[in-house]
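Asks: here are the coordinates; sequence isn't available:
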């Protein structure tokens, strides 16, 4: 963190983020891991959440309260048909599912993996579930293996060493569980790298910690 923060001097500590890169030893065409989790210290994302629900319903009110950026039915359907997709995730309240299917948006949202479905768990049947899913998407983190590497924003630059340590442990525990659940060829963690928006990567192998290392309390204040 001491080295990385040196590369971020003068930058807004809330706009720059720490990033984790986990590299695997794995077969080229072997199974890939994909998951989402809620970190103990969430990293604010810019995900725009759309909730298909009757505009005046309790589900719609709960979605707005939890941070959904777009809530409704007909207006959203019209925008999508016009090619305007101002969201990154889409949830559908069960009461609106039939109306969503009649709108015929599958051809537009399907290829973008935005079409809500019971199979992907993005169709929810009660108000509490709508709120919980929106809250999880807003503060949750999603990761997916690409080219034998998983990347995740693990913290903001102003996070304390203790907060970073907790987030990193939570993420690594989740990745190890994902590996254990895989069926088929084995996958092993080869290297774990920490970087930031504007810094190079540093391997988390202990080489940067020594007798003259900066104490954690000195990294807990302003940049």
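Replies: Cool, got the structure. Model, not experiment: these values are computed from the prediction.
Asks: drop to CA atoms for contacts and neighbour counts, all remaining ones
Replies: Fine.
Asks: mind listing what's buried in the helix or strand harbouring residue 143?
Replies: Using DSSP states H and E, residue 143 maps to strand 141-144. For strand 141-144, a neighbour-count test (16 or more other CA atoms under 10 Å) marks 141, 143 as buried.
Asks: Which other helices and strands does that strand contact?
Replies: Strand 141-144 is packed against strand 34-37, strand 149-156, with contacts defined by 3 or more CA pairs under 8 Å, 6 or more residues apart in numbering; DSSP states H and E.
Asks: The longest helix along the chain: what's the following helix or strand?
Replies: Counting by DSSP state H, the longest helix found in the chain is helix 161-181. Sequence-wise, the next helix or strand downstream of helix 161-181 (DSSP H and E) is strand 188-196.
Asks: what angle separates that following strand from strand 149-156?
Replies: 40 degrees (axes from the mean of the first three to the mean of the last three CA atoms, to 10 degrees).
Asks: which parts of strand 188-196 are buried?
Replies: Buried residues in strand 188-196, counted by 16+ other CA under 10 Å: 189, 192-196.
Asks: name the helices or strands packed onto the longest helix of the chain?
Replies: By 3+ CA pairs under 8 Å, 6+ apart, helix 161-181 packs against strand 34-37, strand 149-156.
Asks: In addition, the following structure is provided for comparison:
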């Protein structure tokens, strides 16, 4: 068994064993137990009562966090020449088409989000094996395949994230940084949870939100009251 460090023991001591915290309490506590030497990410993990193996119980969506992610999101806009100026003005970090497709073929994936146009998707198909496992393949459902390139880039830069239930039935999402105020962490968490509630599949029976845990990078997790909405 791994030995607990002094900082880990101190963090665990601040979490009351067996207690279920409210979102408000957890948002404040996660800041107290974050002792990384860098600005740690604050993450939330929500276990859902769904069977993701069934198409009618898949939960996937997008949410615009009101206080952003705290992360400088690197955006690649794969667009035709007539859309390049629009993408650059909106703040895309990389803009172009064929030269970036060639770079991706060579293994380059140093971006967080790729935004493109419907007419370009055909060229991205062969790159699915590279982009898919990294969660970089654009998708109309998440707003990353669109003709309104400027809007898509602006939203992603401002804190729009997409999420998807994994094969174990859990949705993981980064909702901010430990340097955020507790109010901002709470606001982002509530926005994500409210969005999740709206996405409950009609085929999902019984308890929908089974458990919620909040944590920061390298910190213990805090059990949050799953009775929401």
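Replies: Great, that's in hand. All values derive from a computational prediction rather than experimental measurement.
Asks: if we can go back for a sec, in TSV, list the helices and strands packed on helix 161-181 of structure 1 along with distance to residue 172 of structure 1 and mean neighbour count.
Replies: As requested, these are exported to TSV (distance: least, CA to CA, whole Å; neighbours: other CA atoms under 10 Å):
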stretch	distance to residue 172 of structure 1	mean neighbour count
strand 34-37	11	14
strand 149-156	11	22
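Asks: Translate residue 196 of structure 2 into the numbering of structure 1.
Replies: Under the alignment by TM-score structural alignment, residue 196 of structure 2 pairs with residue 175 in structure 1.
Asks: Neighbours of its match, how many?
Replies: Neighbourhood size, residue 175 of structure 1 [other CA atoms under 10 Å]: 19.
Asks: ok, it - contacts?
Replies: By CA atoms under 8 Å, 6 or more residues apart in numbering, the contact set of residue 175 of structure 1 is residue 33.
Asks: wait, doesn't residue 156 of structure 1 sit right on residue 20?
Replies: No - look at residue 156 of structure 1 against residue 20 with CA atoms under 8 Å: they stay out of range, at 11.9 Å.
Asks: What ranges does structure 2 have for its helices?
Replies: Taking DSSP H as the test, the helices found in structure 2 are 6-13, 23-32, 81-90, 98-105, 121-124, 128-131, 149-158, 182-198.
Asks: Translate residue 192 of structure 1 into the numbering of structure 2.
Replies: Alignment note (TM-score structural alignment): residue 192 of structure 1 maps to residue 212 of structure 2.
Asks: The equivalent of residue 185 of structure 2 over in structure 1: neighbouring residues, count only.
Replies: Structural alignment (TM-score structural alignment) places residue 185 of structure 2 against residue 164 in structure 1. A total of 20 residues lie near residue 164 of structure 1 under the criterion other CA under 10 Å.
Asks: If we ignore the residues flanking it in sequence, what's nearest residue 164 of structure 1?
Replies: residue 155 (6.4 Å; CA to CA, 6 or more residues apart in numbering).
Asks: Counterpart of the one you found over in structure 2?
Replies: Checking TM-score structural alignment: residue 155 of structure 1 goes with residue 176.
Asks: What is the burial count for residue 198 of structure 2?
Replies: 10.
Asks: Roughly how far does it sit from residue 179 of structure 2?
Replies: The gap separating residue 198 of structure 2 from residue 179 of structure 2 is 29 Å, by CA to CA, to the nearest Å.
Asks: Next, name the residue at the spatial heart of structure 2.
Replies: Central residue of structure 2 (CA atoms, centre = their mean): residue 173, 4.0 Å from the mean position.
Asks: quick one, what contacts that residue?
Replies: 43-45, 163.
Asks: Using ChimeraX, define a selection of the buried residues within these.
Replies: Paste this into ChimeraX to select the buried members of the contacts of residue 173 of structure 2, with burial taken from 16+ other CA under 10 Å:
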select :43,44,45,163
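Asks: okay, the contacts of residue 173 of structure 2 in JSON lines with distance to residue 81 of structure 2 next?
Replies: Output for the contacts of residue 173 of structure 2, formatted as JSON lines (distance: CA to CA, whole Å):
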{"residue": "43", "distance to residue 81 of structure 2": "38"}
{"residue": "44", "distance to residue 81 of structure 2": "39"}
{"residue": "45", "distance to residue 81 of structure 2": "40"}
{"residue": "163", "distance to residue 81 of structure 2": "30"}
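Asks: Can you list which of the contacts of residue 173 of structure 2 are found in strands?
Replies: Using DSSP state E, the subset of these located in strands is 43-45, 163.
Asks: Need the max-distance pair from these.
Replies: Pairwise distances across these peak at 12.3 Å for 43 and 163 (criterion: CA to CA).
Asks: got any residues that touch both of these two?
Replies: Common neighbours of residue 43 of structure 2 and residue 163 (CA under 8 Å, 6+ apart) are 172-173.
Asks: before we move on, back to that, in CSV, list the helices of structure 2 along with distance to residue 74 of structure 2.
Replies: Below are those laid out as CSV (distance: least, CA to CA, whole Å):
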stretch, distance to residue 74 of structure 2
helix 6-13, 32
helix 23-32, 26
helix 81-90, 12
helix 98-105, 14
helix 121-124, 19
helix 128-131, 15
helix 149-158, 8
helix 182-198, 20
